[in-house]
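J.: Need the 3D shape of this:
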Amino acid sequence: MLLRDIAHLRTGDKGDVSQISVIAFSTEDYALLESEVTVERLLDHLPNISVRHAHRYELPNLGALNFVLEGALTGGVTRSLALDAHGKSLGAQLLDLPVGDAQNLSVMDKAV
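T.: I've put the predicted structure just below:
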């Protein structure tokens, strides 16, 4: 399954910092988010961004994870030449992250 099957996102930005909140649709799925949506997996899934520091904050009472990506917006809205200087597309890309059994499939298995 993909992250979009069990969670939704909210994104925000301030200057050169992008924030992505991953919120489980169901409290039962929070444990899966907590174990599989790590900073490392997020950065591997978004290889085209350059991040100075990445932090993950866990909010179990909300069933959410909050990622703060410093330097992800190449200067921010007013300074970046990036097509999406706000970083909203980062959240849309993250929704395609495989979670659960799907992350263990090989590339060939996913193509079938």
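J.: CA atoms for contacts and neighbours, from now on please.
T.: Will do.
J.: which residues of this protein fall in helices?
T.: Secondary structure of the chain (DSSP state H): helices at 30-36, 39-45, 88-94, 107-111.
J.: Next one: the residue nearest to the spatial centre of the chain relative to residue 7, how far apart?
T.: The C-alpha lying nearest the average C-alpha coordinate of the chain belongs to residue 94 (Cα atoms, centre = their mean; 4.4 Å). Remark: distance between residue 94 and residue 7 (Cα to Cα, to the nearest Å) = 11 Å.
J.: Also this sequence, please, to line up against the first:
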Amino acid sequence: MKLREIAHSRTGDKGNTSNISVIAFNERDYELLRENLTASRVKEYFGDIVSGEVVRYELPTLAALNFVLFGALGGGVTRSLALDAHGKGLSSALLDFDLPQRQEII
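T.: Predicted coordinates for the structure are as follows:
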């Protein structure tokens, strides 16, 4: 299952740092996000795009996770030669992350 099936994202960027929030559509899916969308998996998912650390913050009352990706924008929006140097492109890519199927409770 793709992350976009159970969550949406918001993003921001400052300098060479991108900030991506992943918000579950339904709070019942928060635990699935929390267990599977770790900082290390996000860093691995982006590979060489993120040269620095990835830090995850949990916001359970919002059913959301916030990731800060250091060294993610090719030097910063005004310095990068990347086609899309903004964090918006990264958040869209993250929504393609593969998650295990959630277990339905009958």
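J.: Distance to residue 72 of structure 1 for the helices of structure 1 - can I get that in TSV?
T.: Listed next are the helices of structure 1 as TSV, based on distance: least, Cα to Cα, whole Å:
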stretch	distance to residue 72 of structure 1
helix 30-36	21
helix 39-45	10
helix 88-94	9
helix 107-111	28
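J.: Quick check: which of those helices is nearest to residue 79 of structure 1?
T.: helix 88-94 (16.5 Å; Cα to Cα).
J.: ok, the closest residue to residue 30 of structure 1 other than its chain neighbours - contacts?
T.: Nearest non-adjacent residue to residue 30 of structure 1, counting by Cα to Cα, 6 or more residues apart in numbering: residue 63, 5.2 Å away. Going by Cα atoms under 8 Å, 6 or more residues apart in numbering, residue 63 of structure 1 touches 23, 24, 26, 27, 29, 30.
J.: Got a ChimeraX select line for the buried ones in these?
T.: In ChimeraX, a selection of the buried entries from the contacts of residue 63 of structure 1 looks like this (16 or more other Cα atoms under 10 Å):
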select :23,24,30
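J.: what's the closest of the contacts of residue 63 of structure 1 to residue 55 of structure 1?
T.: Top of the list for closeness to residue 55 of structure 1, among the contacts of residue 63 of structure 1 and by Cα to Cα, is residue 23 at 16.2 Å.
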